[in-house]
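Engineer: sequence unknown, structure follows:
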């Protein structure tokens, strides 16, 4: 009898213990996120360095054109241009040729600056100031190269490989074309300032190209002279604009303002310091 009572007591204890344990609901299973997240593709090296690659390719192409023109095409191009020269090409050259000289360019920049100041067009003022600065930078580079090469003009000789070099008397200054370099320096700056315009860069470079072609039409330069002038003008214009942007970003305190000026019958620049 006693063993049977002990068995009932043990069963009662186990039942009471089990009843005291609270019921814990089973948590639902975790559902993983199966949404497809599309990550933005990493920029390839080519896309990241697109500007550098285009610039390098352009430099190689221009160098190749210059070498090819100098070696084989200067005299054929000169002969072709003179054989097809007519009243229309002469008149066109007469109209555009001054756009590569100092006085018309200074007058153009002065007009741009004045209109920009009166009409409150900061881009127009910037194009005038940087364009004028690029003219002087380009003039220094072009004049030094002319003195070093002292190449004979096609109107003087039909030998396109005739140079006096740095030891010459300074009478032969065909390479590079200063008219073309001046025009392309101005076009490069204006196109850089108005890079977001659809028509300004094509018009600017188109006019500069006509200036270069006018020098071939007038038999004042070989084709390689014009190509070299266009390259130098483009690079000096871009370099001047780049330097201006860096300088403008770091200026603080006194402000230096450059404006076109005319003094004693000569064009130039005037500098003003504003505090």
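Structural biologist: Arrived safely. These numbers were taken from a predicted model, which means no experiment stands behind them. Numbers count the residues shown, from 1 in each chain.

Engineer: going forward, measure contacts between C-alpha atoms and count neighbours the same way
Structural biologist: Will do.

Engineer: what sits against residue 134?
Structural biologist: Each residue near residue 134 by CA atoms under 8 Å, 6 or more residues apart in numbering is listed here: 185, 186, 189, 236, 237, 240, 241.

Engineer: Which one of the residues you listed sits in the busiest neighbourhood?
Structural biologist: Of these, residue 185 is surrounded by the most neighbours, 35 neighbours in total, counting by other CA atoms under 10 Å.

Engineer: In helices, which of the contacts of residue 134 appear?
Structural biologist: Here DSSP state H is the test, and these give 185, 186, 189, 236, 237, 240, 241 as lying in helices.

Engineer: I'd like a version of those in a markdown table, one that adds distance to residue 196 as further columns.
Structural biologist: Output for these, formatted as a markdown table (distance: CA to CA, whole Å):
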| residue | distance to residue 196 |
| --- | --- |
| 185 | 19 |
| 186 | 17 |
| 189 | 13 |
| 236 | 21 |
| 237 | 17 |
| 240 | 19 |
| 241 | 15 |
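
Engineer: from the residues you listed, which is closest to residue 5?
Structural biologist: residue 241 (106.9 Å; CA to CA).

Engineer: Can you report how many residues lie near residue 238?
Structural biologist: The criterion is other CA under 10 Å. On that basis, residue 238 has 22 neighbouring residues.

Engineer: Could you say which helix or strand holds residue 27?
Structural biologist: For residue 27, there is no helix or strand it lies in under DSSP states H and E.

Engineer: Any buried residues in stretch 203-212, and which?
Structural biologist: Using 16 or more other CA atoms under 10 Å as the burial criterion, the residues of stretch 203-212 that qualify are 204, 205, 207, 208, 209, 210, 211, 212.

Engineer: this is the comparison structure:
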């Protein structure tokens, strides 16, 4: 076929084969280019797998732990429940539903145990703290040393006694066995028993649950005997247990912070000796050695 403006050239018989050979050469070149790209990509992948060329991608910060609602926190209930029991006991001194409930419990108790009499509760309230010092004597180690424990015991006893005595004076609740005695609320024996049981639990009961069970069982028995002896209403006993528990817990939690405020050498020169006064009073003698 002749192109206008150009001279006609003879078509050689080898020209179709030349064109096919050119196309084959182009395919070969394209195949070689693709293969080289794949090889270079694989090489780059191998290089990126080496430790020196690993790209450190930014990791997302860990999700914050879910915050429990305040009502689900154990510390809230450890305070809210005792305070509620003390408040209900204080309100029961008036003529209301709480007063009727406590009198009904009292009647049931007297009906089933009309001749119950014992003075054992005068001593069982101190059993947990005696047990704690007995464990020290046999070489058992607790959360704190004997001197810090004695300081906590003295402070908790003072706090517990102060709260109980003030509530007795303010509430003026008559005793079930003596209408002329207005010192029923709260129960001092029960408060002392639960205070010492809580200190025993904090000092030795964390790794030995049986000691905690024993201490609180003695404290519960003390409160029960105060009711069986016809000396207290059930509300007096519940309030006393709550006050004793809160007194011990307050002192035990605040003691480490308080010791950091004292001079370092002061604790080394303090000598504390627990004392027992006839009549049921327990105290601590503090001596400062120069």
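Structural biologist: Cool, got the structure. Predicted model only: the values in this text are computed from it and were never measured.

Engineer: List the residues that contact the residue mapped onto residue 228 of the second structure from the first structure.
Structural biologist: Under the alignment by TM-score structural alignment, residue 228 of the second structure pairs with residue 217 in the first structure. Shown in contact with residue 217 of the first structure (CA under 8 Å, 6+ apart): 81, 82, 85, 89, 90, 93.

Engineer: Apply 6 Å and report the result again.
Structural biologist: With contacts taken as CA atoms under 6 Å, 6 or more residues apart in numbering, residue 217 of the first structure has the following neighbours: residue 81.

Engineer: Would you mind measuring from it to residue 105 of the first structure?
Structural biologist: Taking CA to CA, to the nearest Å as the measure, residue 217 of the first structure and residue 105 of the first structure are separated by 21 Å.

Engineer: swap in residue 128 of the first structure?
Structural biologist: With CA to CA as the criterion, residue 128 of the first structure and residue 105 of the first structure are 10 Å apart.

Engineer: Between the two, which has more neighbouring residues?
Structural biologist: Relative neighbour count places residue 128 above the other of residue 128 of the first structure and residue 105, with 29 against 21, counting by other CA under 10 Å.

Engineer: where's the more buried one, which helix or strand?
Structural biologist: Per DSSP H and E, residue 128 of the first structure falls inside helix 122-149.

Engineer: Residue 177 of the second structure -> the first structure?
Structural biologist: Across the two structures, residue 177 of the second structure finds its equivalent in residue 155 of the first structure, going by TM-score structural alignment.

Engineer: All the helices of the stretch 51-200 of the second structure, residue numbers only.
Structural biologist: Listed in chain order, the helices of the stretch 51-200 of the second structure (DSSP state H, counting those that start in this stretch) span 74-91, 97-112, 121-124, 127-137, 146-171, 188-200.

Engineer: Helix 74-91 and the second one, what's the angle between them?
Structural biologist: Spelled out, that is helix 97-112 of the second structure. Angle of helix 97-112 of the second structure versus helix 74-91, following axes from the mean of the first three to the mean of the last three CA atoms, to 10 degrees, is 80 degrees.

Engineer: So for helix 97-112 of the second structure, what gets flagged as buried?
Structural biologist: Buried residues in helix 97-112 of the second structure, defined by neighbour count with 16+ other CA under 10 Å: 98, 99, 102, 103, 106, 109.

Engineer: Closest to residue 211 of the second structure out of the residues you listed?
Structural biologist: Proximity of the buried residues of helix 97-112 of the second structure to residue 211 of the second structure, judged by CA to CA, is greatest for residue 109, which lies at 29.3 Å.

Engineer: The closest one matches what in the first structure?
Structural biologist: Aligning on TM-score structural alignment places residue 109 of the second structure opposite residue 81 in the first structure.

Engineer: Need the nearest residue in space to that match, chain neighbours excluded.
Structural biologist: Closest residue to residue 81 of the first structure in three dimensions, ignoring its sequence neighbours and counting by CA to CA, 6 or more residues apart in numbering: residue 217, at 5.9 Å.

Engineer: For residue 210 of the first structure, see how far away that neighbour is.
Structural biologist: Following CA to CA, the distance that separates residue 217 of the first structure from residue 210 of the first structure is 10 Å.

Engineer: Please enumerate the helices of the stretch 151-275 of the first structure.
Structural biologist: Counting by DSSP H, counting those that start in this stretch, one finds helices in the stretch 151-275 of the first structure at the ranges 178-193, 200-217, 223-250.

Engineer: The last one against the second structure, how far on average?
Structural biologist: The reference is to helix 223-250 of the first structure. Aligned to the second structure and superposed, helix 223-250 of the first structure gives a mean residue distance of 1.5 Å (mean CA distance after the TM-score superposition for the first structure).

Engineer: So which other helices or strands are in contact with that helix?
Structural biologist: Using 3 or more CA pairs under 6 Å, 6 or more residues apart in numbering; DSSP states H and E as the contact test, the elements touching helix 223-250 of the first structure are helix 122-149, helix 178-193.

Engineer: In CSV: these, plus distance to residue 27 of the first structure.
Structural biologist: Compiled in CSV, these are given as follows (distance: least, CA to CA, whole Å):
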stretch, distance to residue 27 of the first structure
helix 122-149, 67
helix 178-193, 66
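
Engineer: ranking those by burial, who's on top?
Structural biologist: Burial of those is given as mean neighbour count (mean count of other CA atoms under 10 Å); helix 178-193 ranks first at a mean of 29.

Engineer: quick one: that one to the second structure mean distance?
Structural biologist: For helix 178-193 of the first structure, the mean distance from the matching residues in the second structure following superposition reads 1.1 Å, by mean CA distance after the TM-score superposition for the first structure.

Engineer: what span of the second structure lines up against that helix?
Structural biologist: So in the second structure, the equivalent range for helix 178-193 of the first structure is 188-203, judged by TM-score structural alignment.

Engineer: Check the gap between the residue nearest to residue 81 of the first structure and residue 195 of the first structure for me.
Structural biologist: Look at residue 217 of the first structure and residue 195 of the first structure: by CA to CA, they are 31 Å apart.

Engineer: cool, and residue 180 of the first structure?
Structural biologist: 21 Å.

Engineer: what does stretch 86-99 of the first structure rub up against?
Structural biologist: The contact list for stretch 86-99 of the first structure (CA under 6 Å, 6+ apart) reads 211, 214.

Engineer: Pull out the buried positions in that stretch.
Structural biologist: Judged by neighbour count (16+ other CA under 10 Å), stretch 86-99 of the first structure contains these buried residues: 89, 93, 96, 97, 98, 99.
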